[in-house]
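K.L.:
What follows is a predicted structure for the sequence shown.
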Amino acid sequence: MQHADSPFVLDHEAFERLVVDELDQLPDDMIDGLDNVVFVVEDRPEDGSLDLLGLYDGWALTERDRYGVGELPDRIIVYREPHLAACADEDELRDEIHTTLVHEIAHFYGIDDDRLHELGWA
């Protein structure tokens, strides 16, 4: 049993399964448009901070005129440790992963943080 003051713990594999589950629950039209994008789970951002939950690393669809053939896939990165630090239990974690996925996928479609904030996804 976990104490309220201890952080929520989940190993990399279990966290990755939750990410896949949440991806499966996203609307097909949101996922089907993702061209040359891979989803990656990493423990934490390069700077080691726990502030960033996810990252879209690539060119938005709206900027892909600069995109060459044979480019490496864009990456949507979900950071495990910041999510665990922000959440008290699995339900909260699932909600946060879901929001992070929608947020980063929206960046792929060229939706910026200001608009995401207006829509309630920031």
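P.N.:
Looks like it arrived, so ask away.
K.L.:
only C-alpha atoms for contact and neighbour calcs from this point on.
P.N.:
Noted.
K.L.:
could you show me where the strands are in the protein, in order?
P.N.:
For the chain, the strands defined by DSSP state E occupy 37-42, 54-57, 74-79.
K.L.:
what packs against the second one?
P.N.:
Which is strand 54-57. Under the contact definition 3 or more CA pairs under 8 Å, 6 or more residues apart in numbering; DSSP states H and E, strand 54-57 sits against strand 74-79, helix 90-108.
K.L.:
and what of the first one?
P.N.:
Secondary-structure packing of strand 37-42 (3+ CA pairs under 8 Å, 6+ apart): strand 74-79.
K.L.:
Report the inter-axis angle for the strand it packs on versus strand 37-42.
P.N.:
Per axes from the mean of the first three to the mean of the last three CA atoms, to 10 degrees, the angle that strand 74-79 makes with strand 37-42 is 30 degrees.
K.L.:
helices and strands around strand 74-79, which ones?
P.N.:
If you count contacts as 3+ CA pairs under 8 Å, 6+ apart, strand 74-79 packs onto strand 37-42, strand 54-57, helix 90-108.
K.L.:
one more structure, for comparison:
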Amino acid sequence: MGRHFSHPPSADEIEAIARAALARLPVAFARHLGEVVLRIEEEADEETLTALRIGHPLDLTGLYEGVPIGEKESAAPGAMPDRVTLYRRAILDEWVSDGEPFETLVHHIVIHEIGHHFGLSDADMHALEEQAR
């Protein structure tokens, strides 16, 4: 990682970085991602922010929506596919504020959100992030 951007990365560039992060996941995890939808949006909508009790759209960089793998058997038939949404403006804001390399930041956010898909703890997500570097 370490590509330098001279401009704010576009949604397409963020998606490419996110997909590259997913491609680096260990096979045991990657094989369970076929149905997960990856979306890039400019910012979270008011409904999402209200539901999560978040006051400002720049406070939400990513969101997992779905049923974690361990709970799939109890999911309602015909449920929407699991999805990970990355919020471009919030990611850009965090990038500018923290000074972390952009790809590292997106990698971290994607792995964290995918961790929710697997029902992982924060410690497990950190270990998965290290494996996917």
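P.N.:
Structure's in. What do you need? Worth saying up front: this structure is predicted, and the values here are computed from it rather than measured.
K.L.:
Chain neighbours aside, what residue packs nearest to residue 56 of the second structure?
P.N.:
Leaving aside its sequence neighbours, residue 56 of the second structure sits nearest to residue 49 (CA to CA, 6 or more residues apart in numbering; 7.3 Å).
K.L.:
Pick the most buried one from the strands of the first structure.
P.N.:
Among the strands of the first structure, ranked by average contacts under mean count of other CA atoms under 10 Å, first place goes to strand 74-79 (a mean of 22).
K.L.:
Residue 60 of the first structure -> the second structure?
P.N.:
Using TM-score structural alignment as the criterion, the counterpart of residue 60 of the first structure in the second structure is residue 68.
K.L.:
which residues does that match contact?
P.N.:
The neighbours of residue 68 of the second structure, taking CA atoms under 8 Å, 6 or more residues apart in numbering as the test, are 116, 117, 118, 119.
K.L.:
Now flag whichever of those residues is closest to residue 106 of the second structure.
P.N.:
Ranked by distance to residue 106 of the second structure (CA to CA), these are led by residue 116 at 15.8 Å.
K.L.:
what's the counterpart of that closest one in the first structure?
P.N.:
In the first structure, the residue matched to residue 116 of the second structure (TM-score structural alignment) is residue 107.
K.L.:
gap between that match and residue 51 of the first structure?
P.N.:
If you measure residue 107 of the first structure against residue 51 of the first structure using CA to CA, to the nearest Å, the figure is 18 Å.
K.L.:
if you count what's nearby, which of the two comes out ahead?
P.N.:
residue 107 (22 against 14; other CA atoms under 10 Å).
K.L.:
Need the residue closest to the centroid of the second structure.
P.N.:
Most central in the second structure under CA atoms, centre = their mean is residue 110, positioned 3.0 Å from the mean C-alpha point.
K.L.:
Spit out the contact partners of that one.
P.N.:
Going by CA under 8 Å, 6+ apart, residue 110 of the second structure touches 18, 21, 22, 62, 84, 86.
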